[in-house]
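Enquirer: the following block contains a protein sequence and its predicted model.
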Amino acid sequence: MPETEPTRTQTATVSPPDAPSGGAAKPERFVRVITAIATLGALLFGYDTGVISGALPFMRDSTEEGGLGLTATTEGVVASSLVFGAAFGALLGGRLADRFGRRRAILSFAVVFFGGALGTALSPDATSMVVFRVILGLAVGGASATVPMFIAELSPAHRRGRLVSQNELMIVSGQLIAYTSNALIANFSDNEHAWRYMLGLATIPAVLLWCGMLFMPESPRWFAAKGRPGEALSVLRRIREHDAAQAELDEITERTHEAETGEMRLPWVRRLLMIGIVLNVGMQLTGVNAMVYLAPTLLESIGFGTKAALTTTIANGVVAVVAVSCGIYVYGRVNRRPVIIAGQTGVTVALTVLGGGFLLPESTGRNYLIIVAMLAFLFFFQGAIGTGYWLVTSEIFPLRFRGRAIGIAVFAQWIAGGVVTLVVPPVIEAVGGGTTFLVFAVINLGTLTFLVKLLPETRGHTLESLERRFRSYARV
C-alpha cells in the first residue's frame, strides 16, 4: 500500500505527483504480482472442485470402513452442494465487491475457504459434509465472480486478456494439484480416512490468499465509482506508467459520470446481461462438471480400478493446464470471438465422439477412443471456452454495477452447474454415458448458434471504451 493514502475529499487534480516509476517494467511487474496473489482464489476454486472426484470413491465406503456410506444419490448431493453454494456465493460476492471493494471481498472469501475446507475434512457424516460443502461453495462462487473482475480492472488494455486468463490457468492448476494429491494419497496411504487429507489440503492456499491480499491495493475503478478519485489515482500511479495514470483516471471518471439512473433496466444493459448469462450457463451445459467431478467414476465404468482411475485422471489435469497455457498465449494475440467459436465447435464434436464411444461394444479400442475424446473435450473447453467465457464476462459490464452483473451471470452458471452435477450421476446410471453425452452435444450446438449471432468482440479496448461502444445497442 502507498505510504500516505489520499483522503476521500481529495480530488485527482490536487493529488501531489508521485515520482516517476522508472518505466513500464516496474508497474507491469507489480500488476503481475497482484494477479499471482489474487488468483490463489482461483487455485482454491480449482482444487475444491477437483478434489471431490478423488474423495468420492472413498466416501462410498461404510462408516465402519472410514467412509460416509454414500449412495449414487447422496454422492450427487455431496458433489452438487458446493455448486449450489457457489451460486449464492457469486451473488453475494458481486454485491460485496460493489459495496465494500474487490480486495475486501476476496479477503473475506479467503476466511470462508479456510473454514469450509477444514469443516469438510472433519465431517463425521454425509449431512455435515453437505453443510460444509455449501459453505465452501460460497467462497468458490464469490471468488469466481470477484477475482477475474479485480484483475480486469487493474490490467492495462493490451495485457488484460493474458492477465485475466491466468485466472483460468490457476483454476486448472488447482484441479491438477487435486488430481495429483488424490492419486498420491490413494496409492501411498492405507489410512481409511485418506479422503480427509485430500479435502484438508485446501486450507494451505486459503491462508496464503488471505496473507497475500493484505498487501494488495484496491481496484482504482472501484475507488472512482465511489467518488474517491485521489485514491484511484494513487493506485493507478503504482500500476501504470506515470504519464498514463491521469489519462486513464479521466476516462474512468467520464464513464462514471455518464451512468444513468436505473441503468440495469436499459435495453443495452439487458442485452449484455443476457449475453453474460448465456455464456456462463453455456459453460456448464458443456458437461464439464461431469468430466471434472466424475472422471474417476466414468473411467471405472469402462474397466479401470479405483486407484488406476485416479492416476489416469492426472492426465486430465495435465491436458487442462497445457490447454489454458495455449489459450493465454492465443488470447493475448488473437481476437476473442473466433477463438471462442472454434472452441465451442471442438467441444461439440468431442462430445459427439465421446457419446458414440460409450455406445460401442466394449473393447480396448473403444476405451482408448473414450479417453482421447475426454482429453480432446478438456483441451477445447479449457483452452478456449473456460478461458474465453471468464474473460469476456469480466469485460462486458459497466463499472457502476459490474460486480452485481457479474454476480448474476455467475450465479446462473453455478445453478446450471449444480443441476448438471446433481442429475448426471443417476442419469448415467439409468441411460448410460453414450446417451448422456450425445444430449450434451445437441445442447452445445445451440450454444454455438447463439455465439455466432451475438457474441461481441472485446479485444483491444479499454473497459471504458467497451462501455461507450455497448451503449449504442438499441435493443435486446
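Expert: Structure received. Values in this document were obtained by computation on a predicted structure and should not be read as measured data.
Enquirer: when you work out contacts or count neighbours from here on, use the C-alpha atoms and nothing else.
Expert: Will do.
Enquirer: spatially central residue in this structure, please.
Expert: With distances taken as CA atoms, centre = their mean, the chain has S144 as the residue nearest its mean C-alpha position (4.5 Å).
Enquirer: and that one, what is it in contact with?
Expert: Counting by CA atoms under 8 Å, 6 or more residues apart in numbering, S144 touches G41, A42, F45, A90, V410.
Enquirer: and the last one, which of the three is it?
Expert: When you say that, I think you mean V410. With DSSP: H, G, I helix; E, B strand; the rest coil as the basis, the three-state label of V410 is helix.
Enquirer: name the helix or strand for G137, please.
Expert: Take DSSP states H and E as the rule and G137 turns out to sit in helix 126-154.
Enquirer: buried residues in that helix, which are they?
Expert: 126, 129-154 (16 or more other CA atoms under 10 Å).
Enquirer: put this beside the first:
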Amino acid sequence: MLFAGCGIQIFQMITGIDATVYYSPTIFKNAGIESDQEILAATVAVGSSKTIFILVAIFLVDKVGRKPLLYVSTIGMTCCLFVLGIALTLPNSAFGINLAILAVCSNVAFFSVGMGPICWVLSSEIFPLRLRAQAAALGQVGGRVSSGLVSMSFLSASKVISVAGVFFVFAALSAISVLFVKVCIPETKGKTLEQIEMMFRGEKNSNRGEVEFGDAERLIPTEEK
C-alpha cells in the first residue's frame, strides 16, 4: 500500500507537470514565439485546459473508475511530452509553434483528467484508517520533494541537454508511470476499505508473482458477500 501510495505521488511530479506549468512561457519562447502577448495567450490556454479537464475528471472518476482514467492520463501524457520534445527541435516555424502549444495544452489536460486528481483519491482509499494520516503524509513528502527537484533543476537541465531533451526525459518517465499503474495500482471504484485491503493481501500472497487486483470478489469470504 505504501509503495503504491507514495509511488503515485512521486510519478505525479517527476513526469514534469510543474515544469510544464511554471515554465510554459520559457517553453513557448523556446518554440519560437516572440510576442509577449502571444506567450501570455498561450499560457492562459494552458491554465484553461487544466481547469476544464479537472472538472471532467470530477464527473468521470466514479463512473469510469480510477485505473482507466490513469491509463488514459499516463499514456496521453507520454505521447504529448514526446511530441513536445519533437516540436521544440523545430523552433521558429509556424508548425513547430502550433505543435508545441497543442502538446503543452494536451499534456496538462491529460494530467488533469487522471494523474492530478486521482492521485489524491487513491491516497484517501488504499490506506487503512489506523495509518491513513501518516501514510498519506509520507506520500505527500515524496511528491513535494519530487516537485521541488523538478522545478529547481528544469532550467539547469535545459541548458545542458536543451529544453527538448528535458521533455524527452519526462516522456520516458511518463512511459514508466504507465507500467507502474498497470502493476501497482488497484481499481478501487465501488470497493470497501476491507475489500481494498484484501486486494493488497492477494498481491502479497500471490505465488504467481503478479498482482491480481481484479479478483477482489474471489478474495472476499462468503459471509461478507
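Expert: Everything's here; your move. Predicted model, so just to flag it, every value in this text is computed and none were measured.
Enquirer: TM-score for these two?
Expert: Superposed pair, TM-score by TM-score structural alignment, normalised by the length of structure 2: 0.84. Supporting alignment: 205 aligned residues with a CA RMSD of 1.8 Å.
Enquirer: one step back: how far away is the residue nearest to the centre of structure 1 from M129 of structure 1?
Expert: 22 Å (CA to CA, to the nearest Å).
Enquirer: next one: V410 of structure 1
Expert: Distance from V410 of structure 1 to M129 of structure 1, by CA to CA: 24 Å.
Enquirer: which residues of the stretch 251-400 of structure 1 fall in helices?
Expert: 267-284, 288-301, 306-331, 336-359, 364-380, 387-395 (DSSP state H, counting those that start in this stretch).
Enquirer: nearest to G230 of structure 1, out of these?
Expert: helix 387-395 (24.2 Å; CA to CA).
Enquirer: residues in structure 2 aligned with that closest one?
Expert: Using TM-score structural alignment, helix 387-395 of structure 1 corresponds to residues 117-125 of structure 2.
Enquirer: residues contacting that stretch, please?
Expert: Defining contact as CA under 8 Å, 6+ apart, one finds that stretch 117-125 of structure 2 is touched by 5, 8-9, 12, 54, 57, 61, 66, 70, 132, 136, 188, 193, 196.
Enquirer: filter those down to the buried ones.
Expert: Buried, going by 16+ other CA under 10 Å: 5, 8-9, 12, 54, 57, 61, 66, 70, 132, 136, 188, 196, out of the contacts of stretch 117-125 of structure 2.
Enquirer: and which of those residues is nearest Y22 of structure 2?
Expert: Nearest to Y22 of structure 2 among these is Q12, at 15.2 Å by CA to CA.
Enquirer: ok, Q134 of structure 2 - how many residues close by?
Expert: Using other CA atoms under 10 Å, Q134 of structure 2 has 12 neighbouring residues.
Enquirer: next one: A430 of structure 1
Expert: Neighbours of A430 of structure 1 using other CA under 10 Å come to 10.
Enquirer: state the distance from it to G46 of structure 1.
Expert: Taken as CA to CA, the span from A430 of structure 1 to G46 of structure 1 is 29 Å.
Enquirer: go on, A247 of structure 1?
Expert: For A247 of structure 1 relative to G46 of structure 1 (CA to CA), the value is 37 Å.
Enquirer: which of these two has more residues huddled nearby?
Expert: Regarding A247 of structure 1 and G46, a neighbour count based on other CA under 10 Å identifies G46 as having more, with 25 against 12.
Enquirer: three-state assignment of that one?
Expert: Using three-state DSSP, the secondary structure recorded for G46 of structure 1 is helix.
Enquirer: I275 of structure 1 touches F450, doesn't it?
Expert: No - if you go by CA atoms under 8 Å, I275 of structure 1 and F450 don't touch, sitting 9.1 Å apart.
Enquirer: alright, that wraps it up for me.
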